[in-house]
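Asker: Let me see the structure of the following:
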Amino acid sequence: MAFHRALVIHSLQQPLTLIDRPTPEPKQDEILIKFSVTVNPHDGASKAFGLFVKNTLPSPFGLDIIGTVVKVGSGVTKFQLGDEVFAFGNPALPDSTGTQEYCTVPVWQASLIPPGISSDEAATFPLNAMTMVFALFHQTGLDLHPPFGPELCLSDYRSESILIIGGGAATGKFGIQLARLANFGRIITVASRSKEALLKSLGATVVIERNQSEDEIEQQIRATVGDGLVYAIDCVGRTPDGQTLGARALSNTKRGTLAILVHAGGVDESRIGPKTAGYDRKKILCMTTKYPDLTKLFWDILPRWIQDGKLLPTTFQVVNGLDVDRINRLLNDYVYSEVKIKPHQSITPLGVYYCITCFLSGMGFVLNTHKLVFDDDYHLKFGPGDPDNSYNYSFSRKCYITATATSLVMNVTFAFSAPSGAFQGISDDLNVSVEAAGLVTTLFLLGYCAGPFFWAPLSDVELTNAPGILANVRNPVQRGNAMILFAAMTFVGPALSPIISGFLQLAKTWRWTIYVSIWMAAPTMFLLYTIPETLPAMVLRGKARHRSLATIFKRDLTRLWRLLLDLISFFVAIYYSIVYTLLYMLFSIYPFVFQQKRGWNAGNGELPLLGVVIGACLGGIALFIHSTRVRRGGFDNQKTPHVPEDRLPSAMVGGVLFVVVIFWFGWTAEYNSEHWVLIFVVFINYIVDTYTAYAASALAANTVLRSACAVASLLYTNYMLNALGVGGAASLIGAVGVLLVLMPFIFTDTAPLSDRSLSLPSRMN
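Answerer: All right, here's what the predicted structure looks like:
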């Protein structure tokens, strides 16, 4: 008989011991795996209190299994020898647990490790994911229709909300992702605010700070869903408070269900309020052997979800070593709430890894001298004053990052509009038509359109994007002010460059316009390398999660199209396109009005574009004053919950004025003093607030459409002016503006539309 080594629990609350055990033989429909040693956080409770193993001592433990198939039982066709697999063990059968060199598992609760993730990442799925599958989709939990198998068509909960208490825990993260896959309209979680970006990227729509009173948390939940909550899960369960909170949040008039991981004492009925329809409190039973049908369906779909990026692993740090005493200390640390531990074995027999659940800082495997700070769920978080947290950057560093990002925007917008003031010079020098000369700007803008299709989605991964950078280093009020500067540069650059190029054409030659653009580009190119990674989730994750090239192309590079077709993003892009098209039409309208009709020279004929600069400044000042008033009203201190629609009142004013001044200019040919930066800045902030984690792709989607319209405007504007006149052309644009002026009012009145957007960041994975 063959033997292998195993770590076993002999007695509760006593140290583990290393022994030899007989190597099991796989039965029918079973596989023998070599080997798996994984220690999940609950295993500390197994050692201390006998969780899952009290009746089978002495026994190995551990349900997260990873390893290589070395033998298959009769009837097995799903696996072959040498396959790398991950599986869910059986706590009632010592031969099917993980802390040993060899173990057996049924084929229907195991799968091949999909390409694109490491074996370490795969080990984070079995217990945590299976627990939440039973919590959501089994009769012992919420009994929802699962988004897989024969009930797939019934799994549509767009009109429903779900509350997940402890979303920052490993089970909570999988609960959020599975709720997203079940198409819940709102996924509310109670967790640390420091995890908001990460949890929203997984699927949460609302993250409520857990360090508040029970009354405050319930008030915020009801402010989001009213009295309509009928589904809640407590993923913490260490005290009765979480379960009492879950019961309180459930509807008072509809029968709801609260699923709990562990019993932590009775719910204080005096604190939960009147439940006229009653409610159910269910203890989740993750019994895969008793309910194999659901288990098999999930393990069949799990690899595909992982490969498609629909279900993401948790992240961790790996430390090598084999020391039974150390394993005992680590498990004790978990029980006594010092750290959260996940030791995990590699492919070398019984080489135990100690996987402390945390997020790595920076772009790599960075270890710094700052004290590690854990939240109540024992996950690493940014500590007070952590220099790696972009919110903690010094004021001067934030200013530098803001100035650098906006200077890059200024450089680009200056470069592609500069030749517009020299079209006539290009035409005369190269003996081409003015329309052909205009292709200098047209082709530049076409490249400007094409670039975001590739680079902007990747900017949501690890690179940089100007609006995303500004959103990451500042809170929403400060972000709004920074966006004012960013948006102003998108107008100042195109407005100043034709003026400069017009006078350069008179004094030198049109080629000097290109020289100036090159001189501006050279220093800003080096500034690109001085901007740090600012997205908190990326800083914390670092390189802990490796994704395949196929995943990047399949998910990240298609995100822009999905965002562009989303309701909010699409209509805002239409509005942007009209505004941006008019800006570029001015490059033809002003020469037509002031040079052809009034006889001004090429330099003076571009001077009216200074009105664009003045308008951008005036609009920016107005928005800055408005944001300052908002801050004084308490938003900056988080006294009032913020929603993206709070940005829209300024756009309502700007939209009306936009229409008025278009008609005014068209029929008087006198320049106006109002500026569409009121519309532009407001909708930039609205998009950033709505699509937070993927703001780069959302703004890129808008950039593509508005730039494409701007490209076309350079080709047809002169023909339109000759055919319709300035008044007729302006009336055509103004009529479209009349239709679009209702957009911010509609967005505000649909309570709130941003929460129901099908392409929120939570949907993009």
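Asker: From here on, just use CA atoms for contacts and neighbour counts.
Answerer: Noted.
Asker: hang on, residue 577 is in a helix, isn't it?
Answerer: Yes - under DSSP: H, G, I helix; E, B strand; the rest coil, residue 577 sits within a helix.
Asker: what number of residues lie near it?
Answerer: Residue 577: 21 surrounding residues under other Cα atoms under 10 Å.
Asker: thinking it is in contact with residue 709, fair?
Answerer: Yes - counting by Cα atoms under 8 Å, residue 577 touches residue 709, with 6.0 Å between them.
Asker: To compare with the earlier structure, here is another sequence to fold:
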Amino acid sequence: MSPQQKALILLEKQGNFKVGSRSIPTPGTGQLLVKVYSAALNPVDYKIQVDGIFVTHYPAVLGVDIAGIVEELGEGVENFREGDKVLAHGNFYMIDQGAFQQYTLAVATFTAKIPSSQSFDSAATVPLGVDTAVAGLYGKHLGAGITPPWAKIVNDHEPKKPIVILGGSSSVGSYTIQLARLSGFYPIITTASPSNEDLVKDYGATHFFDRHLSASQLMVAINKVTDSPIRIVYDAISLPETQSVGWGLLAQNGILVLTLPALVKEDEGKGRKAVHTIGSPHLPHNNQELFRSSWGMIEKWLLEGIIQPNNREILPNGLEGIIGGLERMRMEQVSGTKLVAHPQETK
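Answerer: Prediction:
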């Protein structure tokens, strides 16, 4: 009998979560077996359970934000060794690659070493947030398509361009702010709750506005900050009301980057475009070369403090605590903080 582990299992579509046992998987070519010490939660996790979206095969193990220790190497893996502390972007489409279990398989290409300055908990807040920011800013088809900062030398003489990021205190919003700073945008304008003003400014936002401002109020406020046209709005929330605000801010031929499907439509002949970005490096139609390049930078970014992980709250009771954490997220009871579970503490 194969060695067993504990996992948080979604037994059926729109069903209930249950902590159960399943076999510890064996890494294949290009994969690592990771003992998961920290797994972060994301809104997509409760949306899969409640709405029955994305996942088609059950039972399933959800979660994509992984931090832990390499236990075993698959064939062809050269840049890691057993005992390395790593973070990785999991894959809820494959039960052996979900984060909400004690051992998971990680694709080496989308894995990075954790610098000694970072904990498992801090590292676990990075993968999906950074990948969604990367896809939305730099993706050619599912993003704004700007040149990544690691692929060019930032010229101090280039004219500074503004960017607006709606929902800057969210995980995706926070990493988008940080990458916008790295890409040389100015001003970096963001919205959030007033209680998160200091947080988003710590991430690199140059100007903060209350997320409750109407589109017209926000436009007036932004016009006092910059007279340059807003060509990129990244809506990290992407609810109907925020999409409407972002669309209203956008200049002619601008791009509204969304994390959910677009609900806005062009009816004024301005040539504006709304794109639904997807932060998964595992999907074949997504720009996997872009993700390979960005994952090659993550250890350096963390080591040098270029990327600052999210604030976090540790959930009790190991995998069992994820259930209540997802419910809190669904009820909008979490703000400016990433929830993190410790699978090894499951009783």
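Asker: Just the terminal-to-terminal distance for stretch 77-97 of the first structure.
Answerer: This stretch, stretch 77-97 of the first structure, spans 23 Å end to end (Cα to Cα, to the nearest Å).
Asker: Please read the previous query as pertaining to stretch 45-57 of the first structure.
Answerer: End-to-end distance for stretch 45-57 of the first structure, by Cα to Cα: 14 Å.
Asker: That stretch: which residues count as buried?
Answerer: Residues 45-48, 50-54 are the ones in stretch 45-57 of the first structure that count as buried (16 or more other Cα atoms under 10 Å).
Asker: tell me which element the aligned residue in the second structure for residue 197 of the first structure falls in.
Answerer: Aligned by TM-score structural alignment, residue 197 of the first structure pairs with residue 198 of the second structure. Secondary structure assignment for residue 198 of the second structure, by DSSP states H and E: helix 197-203.
Asker: Give me the mean deviation of that helix from the first structure.
Answerer: Here the mean offset of helix 197-203 of the second structure against the first structure after fitting is 2.2 Å, by mean Cα distance after the TM-score superposition for the first structure.
Asker: Identify the residues contacting residue 198 of the first structure.
Answerer: Going by Cα atoms under 8 Å, 6 or more residues apart in numbering, residue 198 of the first structure touches residue 537.
Asker: meant to ask about residue 70 of the second structure
Answerer: Going by Cα under 8 Å, 6+ apart, residue 70 of the second structure touches 32-35, 80-86.
Asker: same deal with residue 66 of the first structure?
Answerer: If you count contacts by Cα under 8 Å, 6+ apart, residue 66 of the first structure has them with 33, 35-38, 84-87, 119, 122-123.
Asker: Average separation of the helix or strand that contains it from the aligned part of the second structure, please.
Answerer: Assigned by DSSP H and E, residue 66 of the first structure belongs to strand 64-72. With mean Cα distance after the TM-score superposition for the first structure, strand 64-72 of the first structure departs from the second structure by a mean of 0.6 Å once superposed.
Asker: Run the chain-centre distance for that strand.
Answerer: 34 Å (Cα atoms, centre = their mean, to the nearest Å).
Asker: could you say what helices and strands the helix or strand following it packs with?
Answerer: Downstream of strand 64-72 of the first structure, the next assigned helix or strand under DSSP H and E is strand 84-88. Applying 3 or more Cα pairs under 8 Å, 6 or more residues apart in numbering; DSSP states H and E, one finds that strand 84-88 of the first structure contacts strand 64-72, strand 110-112, helix 126-137.
Asker: I'd like the buried residues of stretch 45-57 of the first structure as a markdown table, with secondary structure and distance to residue 613 of the first structure appended.
Answerer: Below are these laid out as a markdown table (DSSP: H, G, I helix; E, B strand; the rest coil; distance: Cα to Cα, whole Å):
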| residue | secondary structure | distance to residue 613 of the first structure |
| --- | --- | --- |
| 45 | helix | 66 |
| 46 | helix | 68 |
| 47 | helix | 69 |
| 48 | helix | 70 |
| 50 | coil | 72 |
| 51 | coil | 69 |
| 52 | coil | 70 |
| 53 | coil | 73 |
| 54 | helix | 75 |
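Asker: wait, which of the residues you listed is closest to residue 705 of the first structure?
Answerer: Closest approach between the buried residues of stretch 45-57 of the first structure and residue 705 of the first structure, by Cα to Cα: residue 45, at 55.5 Å.
Asker: which residue sits closest to that closest one, ignoring its sequence neighbours?
Answerer: Residue nearest to residue 45 of the first structure in three dimensions, not counting chain neighbours: residue 51, with 5.8 Å by Cα to Cα, 6 or more residues apart in numbering.
Asker: Fine by me, thanks again.
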